[in-house]
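Asks: pasting the sequence and the predicted model now:
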Amino acid sequence: MQKIKAFGTWLRTSKNGFFTLAVFGYWLKCYLIYLTKFTLGATGPMQGFLLLINPIPSGMLILGLGMLMKGRKSYWTMLVLDFLLATWLFANILYYREFSNFLSFSLLQNSGSASENLGKSIAGILKGSDFLAFVDPLILLGLLLGKFFKMDLYAQSWKRKVAIELTALLLMGGNLLLAQKDRSGLLTRTFDNNYIVKYLGINEYALYDGIKTAQTNAQMANAKVSDLSSVKKYLKANYVQPNSAYTGVAKGKNVIVIHLESFQQFLIGYKWKGKEVTPNLNKIYHSKHTLAFDNFFNQVGQGKTSDAELMLENSLFGVQSGSAMSTYGTSNTFESMPAILKQKGGYTSAVMHGGTGSFWNRNNAYKSFGYDYFASLNYYQYQNSWYLGYGLKDKIFFQQSAKYISELPQPFYLKMITVTNHYPYTLDKQNQSIKKTTTGDNTVDGYVQTAHYLDQAIGEFMTWLKKTGLDKKTLLVFYGDHYGISNNHNEAMAQLTGKKNYGEFDDQQQQRVPLMFYSSNLKGGIKHTYGGEIDVMPTLLNLLGIKSKGLILFGHDLLSKKNPQVVAQRNGNFITPTYTKVGSSYYYTRTGKKVTGTKEKKACRLIANQVLTQLTLSDRVVTGNLLRFYHPSWFTPVKTSDYDYNKTDSLKKLAEAGKSKTSLKSQLGKKDASSLYKTDAPELKKTKTK
């Protein structure tokens, strides 16, 4: 009892005691807010432990600054710092509720849209429990004014003061090491701010974001108009005339881009135990109305899916490290497909995705791209059993998207992002309709099951398009974003593909992913042109009858007979019909044998230099934000403040748009688009039964 009494006296009369109470209050409040106000998704003991402790280091470090002051100033400085921390936390609570993301320096400095958008609806989103952020500094203030604390005015040694800050930094370093161990590449390959906060804390996130923003700003500050001139000169010299036979064949049609998550080309036509893994996609691939490409490669780097999206809609490569959409998506100027189609063809644009909006910074990057709507997870109804890994199961996602699609005025440009076929390729038993492969590799063996499920979802969606008549008004684009099976699983891939010696060359060839353009009036066929995701945008623009000459595009029309057929990989590797580069080795693409001849090696080095030039210039455009200097007479730069993906406002806007004569909803009349959609998703059947 005496020890407890002595401890209480120490808290009341010692400056260190006041500091301890301030840190304790900040830690407890943060942890409760993490659990109740944010959706951080901490799974497993390590993530749970880091979520629990991560407020402590930054709390100590920041509040410890007050300990450096003398006398009464020390107490009041700690209190002011505590209120500042509370205000930052409070602002993030409100912003997160509205946008499913955390406040960033780039967001605050570039447009003021954070305060602008919050200001519109702050009264509507505010909850009384949000003021929990201010509870601990208010209690301390009350106790301080009520003379509960007897101020300790004795001077403390600088060693003790500095020791607090050093201890905080050491704890911060230990936290980071544990986080990196659980999630390698946490800071170098950032794809979701939730992960930074979950592992490191909300203040560490602010520090990380500040450093990242400063680096981005420095790169942009050093960029000049002349840098864009050199890019334009290169693109002009390497321009390829699109295939005139296909110019405008899909003019005025809707465009639906279906993102096939982690889907590799070898799955097309692949059978397991005599059963087709992807019968619906096989049918589309071989249709006489489909332009399919069997030598189409993913070109992603660390940004994975986000790199694929950037290339597809901007014809710009991802950056050397991290994700360009995450780092530059909020602040950069882009000339993206949604904006171009809106200005050149009157298109409405939308993205539908059954995952969180903050992933890959989508809810900010899509505004920069000029998307009118972005329906993310909070737009969809779901239960825990409907959600798998990174979002809604594909069948449920497509089925619920039907209502939103029906309200889009036509013509529309729509991207639909599937997620069920995502690593680690696990699927609940009720949705398994094909047996696992038997390589003994748990990751690889489930791949056919999730791919088969995705294919079934595609089949249901295609049936719905036919029922509604949209199939005749739409150009469908199917593409695989990146590899599904990495080179860590070469032994298992050797079994699946039937190759005895599966090495780096084979792994490079397996970077092929599907690309298909399907339309009811399209003259199709399987094309053997070598190309990659960087080439999709110029190809699609030509099919829609929109000229790409003069645009800042690093890709080429895949249907052009003059296409150079050099597929650059983000790491400097390349694939052509003749040669393939992997690391420091060159191979003959057709045979897989190493290139040994002096003349052939020289030809390979020339291609490698071309690839390096292309990647370097694309990096210069992205990291220098060079498109802010691009002012063609026909293009108006996107103003991000014109876009708001708040669910309530967006759905109201979409419902109003659905009254347009061109929307499917209006054209169907009394028929309901959602009721026309049929799915065998067992989760929905159970819900109906209940």
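Replies: Received it, and whenever you're ready, just let me know what you need.
Asks: going forward, measure contacts and count neighbours with C-alpha atoms only.
Replies: OK.
Asks: neighbouring contacts of stretch 344-355?
Replies: Residues from elsewhere that reach stretch 344-355 (Cα atoms under 8 Å, 6 or more residues apart in numbering): 252, 338, 341-342, 370-377, 380, 390-393, 397, 401, 408-419, 546.
Asks: centre of the chain to stretch 315-334, how far?
Replies: The chain centre lies 11 Å from the centre of stretch 315-334; the measure is Cα atoms, centre = their mean, to the nearest Å.
Asks: touching, residue 423 and residue 444? I think so.
Replies: No - applying Cα atoms under 8 Å as the test, residue 423 and residue 444 come out as separate, 9.3 Å apart.
Asks: looking at the two, which is more packed in?
Replies: residue 444 (24 against 18; other Cα atoms under 10 Å).
Asks: secondary structure class for that one?
Replies: helix (DSSP: H, G, I helix; E, B strand; the rest coil).
Asks: OK, contacts around it?
Replies: By Cα under 8 Å, 6+ apart, the neighbours of residue 444 are 425, 437, 485, 489, 492-493.
Asks: about what we covered before: so which of the contacts of stretch 344-355 sit within helices?
Replies: 338, 341-342, 397, 401 (DSSP state H).
Asks: go ahead and confirm residue 308 touches residue 299.
Replies: Yes - using Cα under 8 Å, residue 308 is in contact with residue 299, at 7.3 Å.
Asks: so what sits against both of the two?
Replies: 482, 533.
Asks: for residue 527, what are its contacts?
Replies: 291-294.
Asks: from residue 465, how far off is the residue lying closest to residue 479 once chain neighbours are set aside?
Replies: Nearest non-adjacent residue to residue 479, counting by Cα to Cα, 6 or more residues apart in numbering: residue 515, 4.5 Å away. Distance from residue 515 to residue 465, counting by Cα to Cα, to the nearest Å: 20 Å.
Asks: the two: who's more crowded?
Replies: More crowded of residue 515 and residue 465, by other Cα under 10 Å: residue 515, with 27 against 19.
Asks: between the ones in helices among the contacts of stretch 344-355, which has the most around it?
Replies: Going by other Cα under 10 Å, residue 397 tops those with 27 neighbours.
Asks: pasting the second one now:
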Amino acid sequence: MKRFIKEKGLAFFLIAAVLLWLKTYAAYVIEFNLGINNTVQQILLFVNPVSSSLFFLGIGLLFKKKIQQTAIIVIHFLMSFLLYANIVYYRFFSDFITLPTIMQAKTNGGQLGDSALSLINPLDIFYFIDTIILIAVAIFYNRPTETTTKRPFKIVMGASILVFLANLAVAEIDRPELLTRSFDRNYLVKYLGAYNFTIYDAVQNIKTNSQRALASSSDVTEVENYIKANHDKPNAKYFGKAKGKNVIYISLESLQTFAIDYKLNGKEVTPFLNSLAHDDHTFYFDNFFHQTGQGKTSDAEFMMDNSLYPLSQGSVFINKAQNTLQSAPAILKSQGYTSAAFHGNYKTFWNRNEMYKAIGYDKFFDATYYDMSEGKTKNYGLKDKPFFEESMPLLKSLKQPFYTKFITLSNHFPFEMDEGDTDFPAGETGDSVVDHYFQSANYMDQSLEQFFNDLKKAGLYDTTIIVMYGDHYGISENHNDAMAKVIGKEVTPYENAKLQRVPLFIHVPGVKGEKSDKYGGDVDVMPTLLHLMGVNTKDYLMSGSDLLSPEHREVIPFRNGDFVSPKFMKANGNYYDMGTGKLLEEKSVDPNVEESVKKELEMSDKIVDGDLLRFYKPKGFKAINPSDYDYTNHHPKTSESHTTSPKNSDSE
């Protein structure tokens, strides 16, 4: 064997393969929370980088003597870079990079800043030391003997395939139907590895893109039958009570439910929102869960406007802007509604300038309508207070009734505040992200109170439904130690799932509200709102369930296939009693619940991936033509010196 390695020039290759293997395993253990539950999974985690290391580095053996080592070093570096990119991404999103997220980065190019930089640690040089070692070996030691045949390449490729198939076979035993059942990228990385996941992701992405081309009108039938069979009848007590009212949606950036009624050193973090949670004319839902995927804020927007689930990979706003949609702005347009979106960032971010046309927004007030001078912007765009203040004249200029949404930005990771923006104290957990969160949330709360007061002065408050929702989590699992101090208990997978609750407020003028403990999610808001406005949703293809209906469905799917319900929940593949948090055996959980979750996601995916709404024509609905919309601001407010993008990204 030693002679074969020496003669065939495989020594350098094997050094590179072993270094990449061990580094990848170290990253798995140090950086990722993959939920290793047994010895088999631990062994698979250790072994799964082997096949990828052999396969990809083996490609370098095809190169001739003069550049063989250079080729191996380049491949090794590219794989190290992919691993490190996943590490940085995972530190905030607790997820892995997919091809659609790379496309999102391209679309949102130039706006990645503090959010990414704050996740980089000087010790991360560790993930590139082995590449440096390889370069040193190549410089100071003789190059390998030139191979005269492709036999070493064939042997290495064969070995990599055998290792992968053995890995997959054992993984299938521990997790049957791994590649077909799993919505969760954690599972795929745990069992198959980060590099093999990238290949799987590429295949899935090609498959998804082909689904639209292959879809036909006959595919709508199954979806239509399923959705109509599960339609919730509106609550007669509330149906039509807000007919003809204006609508304002406010996306509460990164606000989680734990902040509501929370006190820090005796001071309420969100006193204004707390007052609304106990207001007689506001419906407040404290068991409301965000259902976003990799599209974060844009996913939440998509669900609010369309009552369909986002993609399992990437953002609908980036990848499906060409789809035909039957959104709330489009439905209300036939009733004389004007629609507009307000956002203190530039219109190309998250591809909003294209997606809003597909949704049917008449106007889009982006950063060019606001004063983006230094001091008024923070990380991701305009600060919330000047954003709402400068939005009021634009809002008042709209023809009523209107359907509008406001996307706030200030309460965003890493949550640091500029001096003078708030005098609220920071937390004392020792984690700067969590500690600054309380200050940032308080600043947003102040801006909302200011906006409500301005609506009252403008005479709009009593004629407008105001819907406010937390768009997604703000504090990731990487800060669980600090969050344990905040909530006063260990953040187990069960507690972490409960932390995915975000507040939902629906203020309806003239209608008595209440605090509700019903379980709900993002897709449920649109049918709830339309029923309040007297629009029956039975003829539309929506995934959501009216939160005010007596028939409301309280099983809430997450994009990765997990779910919550009043009785039990699924988190990271395990089942828990929702009341006690006790771990349950799978056999004790009603299998129909899991099947219904899978079916809900599947039906929505058919609509979105196949663009099926182009084949579906509800009675009285006029389809949107995106070419009818133009969001060009011919009189931008910003001066020449202030027309550059905000410093950093709204990773949203």
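Replies: Now that the structure is in, tell me what you want to look at. In this text, all values refer to a predicted model and were calculated from it rather than measured experimentally.
Asks: TM-score of the superposed pair?
Replies: With the length set by TM-score structural alignment, normalised by the length of structure 2, the two chains reach a TM-score of 0.69; 476 aligned residues with a Cα RMSD of 2.9 Å.
Asks: sorry, back to before: got the ones in helices among the contacts of stretch 344-355 of structure 1 as CSV, with distance to residue 639 of structure 1 columns?
Replies: Converted to CSV, these look like this (distance: Cα to Cα, whole Å):
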residue, distance to residue 639 of structure 1
338, 13
341, 16
342, 13
397, 30
401, 27
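Asks: and those, which is closest to residue 568 of structure 1?
Replies: Distances from residue 568 of structure 1 to these, taken as Cα to Cα, are shortest for residue 338 (25.0 Å).
Asks: the closest one -> structure 2?
Replies: Alignment note (TM-score structural alignment): residue 338 of structure 1 maps to residue 329 of structure 2.
Asks: for structure 1, which helix is longest?
Replies: Per DSSP H, structure 1 has its longest helix at helix 71-99.
Asks: the following helix or strand past that one corresponds to what range in structure 2?
Replies: Proceeding N to C from helix 71-99 of structure 1, the next assigned helix or strand is helix 105-110, under DSSP states H and E. With TM-score structural alignment applied, helix 105-110 of structure 1 matches no range in structure 2.
Asks: what separation do you get for residue 600 of structure 1 and residue 466 of structure 1?
Replies: Taking Cα to Cα, one finds residue 600 of structure 1 at 51 Å from residue 466 of structure 1.
Asks: which of those two has more residues huddled nearby?
Replies: residue 600 (15 against 11).
Asks: the helix or strand hosting residue 162 of structure 1 packs against which elements?
Replies: Per DSSP H and E, residue 162 of structure 1 falls inside helix 158-182. In terms of contacts (3 or more Cα pairs under 8 Å, 6 or more residues apart in numbering; DSSP states H and E), helix 158-182 of structure 1 is packed against helix 44-53, helix 55-67, helix 193-199.
Asks: can you verify residue 506 of structure 2 is assigned to a helix?
Replies: No - counting by three-state DSSP, one finds residue 506 of structure 2 to be strand, located in no helix.
Asks: mind checking what it lines up with in structure 1?
Replies: So residue 506 of structure 2 corresponds to residue 517, using TM-score structural alignment.
Asks: hmm, residue 288 and its match touching each other?
Replies: No - at 11.0 Å, residue 517 of structure 1 does not count as touching residue 288 under the criterion of Cα under 8 Å.
Asks: those two: which is more packed in?
Replies: residue 517 (24 against 18).
Asks: dump the residue contacts of the more buried one.
Replies: Here residue 517 of structure 1 is in contact with 290-292, 475-478 (Cα under 8 Å, 6+ apart).
Asks: now, of those, which are buried?
Replies: 290-292, 475-478 (16 or more other Cα atoms under 10 Å).
Asks: show me what contacts the residue nearest to residue 566 of structure 2 when sequence neighbours are not counted?
Replies: Using Cα to Cα, 6+ apart and skipping residues adjacent in sequence, the residue nearest residue 566 of structure 2 is residue 578, 6.2 Å away. Listed by Cα under 8 Å, 6+ apart, the contact set of residue 578 of structure 2 reads 564-569.
Asks: corresponding residue for residue 578 of structure 2 in structure 1?
Replies: With TM-score structural alignment as the criterion, residue 578 of structure 2 matches residue 589.
Asks: which residue lines up with residue 18 of structure 1 in structure 2?
Replies: Using TM-score structural alignment, residue 18 of structure 1 pairs with nothing in structure 2.
Asks: burial count for residue 18 of structure 1?
Replies: Quick note: residue 18 of structure 1 (other Cα under 10 Å) scores 24 neighbours.
Asks: okay, and it sits in which element?
Replies: helix 15-37.
Asks: show me what that helix packs onto, helices and strands only.
Replies: If contacts are counted by 3+ Cα pairs under 8 Å, 6+ apart, helix 15-37 of structure 1 sits against helix 2-13, helix 44-53, helix 55-67, helix 71-99, helix 135-145.
Asks: so which of those gets nearest residue 239 of structure 1?
Replies: helix 71-99 (40.1 Å).
Asks: can you give me the buried ones in the closest one?
Replies: Buried-residue list, helix 71-99 of structure 1, by 16+ other Cα under 10 Å: 71, 74-75, 77-79, 81-83, 85-86, 89-99.
Asks: Provide a list of residues in contact with the equivalent of residue 625 of structure 2 over in structure 1.
Replies: In structure 1, the residue paired with residue 625 of structure 2 according to TM-score structural alignment is residue 639. Residues near residue 639 of structure 1 by Cα under 8 Å, 6+ apart: 368, 370.
Asks: separation between residue 639 of structure 1 and residue 106 of structure 1?
Replies: 15 Å.
Asks: which SSE is immediately downstream of whichever strand or helix holds residue 116 of structure 2?
Replies: In this structure, residue 116 of structure 2 sits in helix 114-117 according to DSSP H and E. Beyond helix 114-117 of structure 2 on the C-terminal side, the first helix or strand identified by DSSP H and E is helix 126-140.
Asks: returning to that earlier point: can you tell me which of the contacts of residue 517 of structure 1 is closest to residue 244 of structure 1?
Replies: Nearest member of the contacts of residue 517 of structure 1 to residue 244 of structure 1, counting by Cα to Cα, is residue 291, at 15.4 Å.
Asks: alignment lookup: that closest one to structure 2.
Replies: In structure 2, residue 291 of structure 1 lands on residue 283 (TM-score structural alignment).
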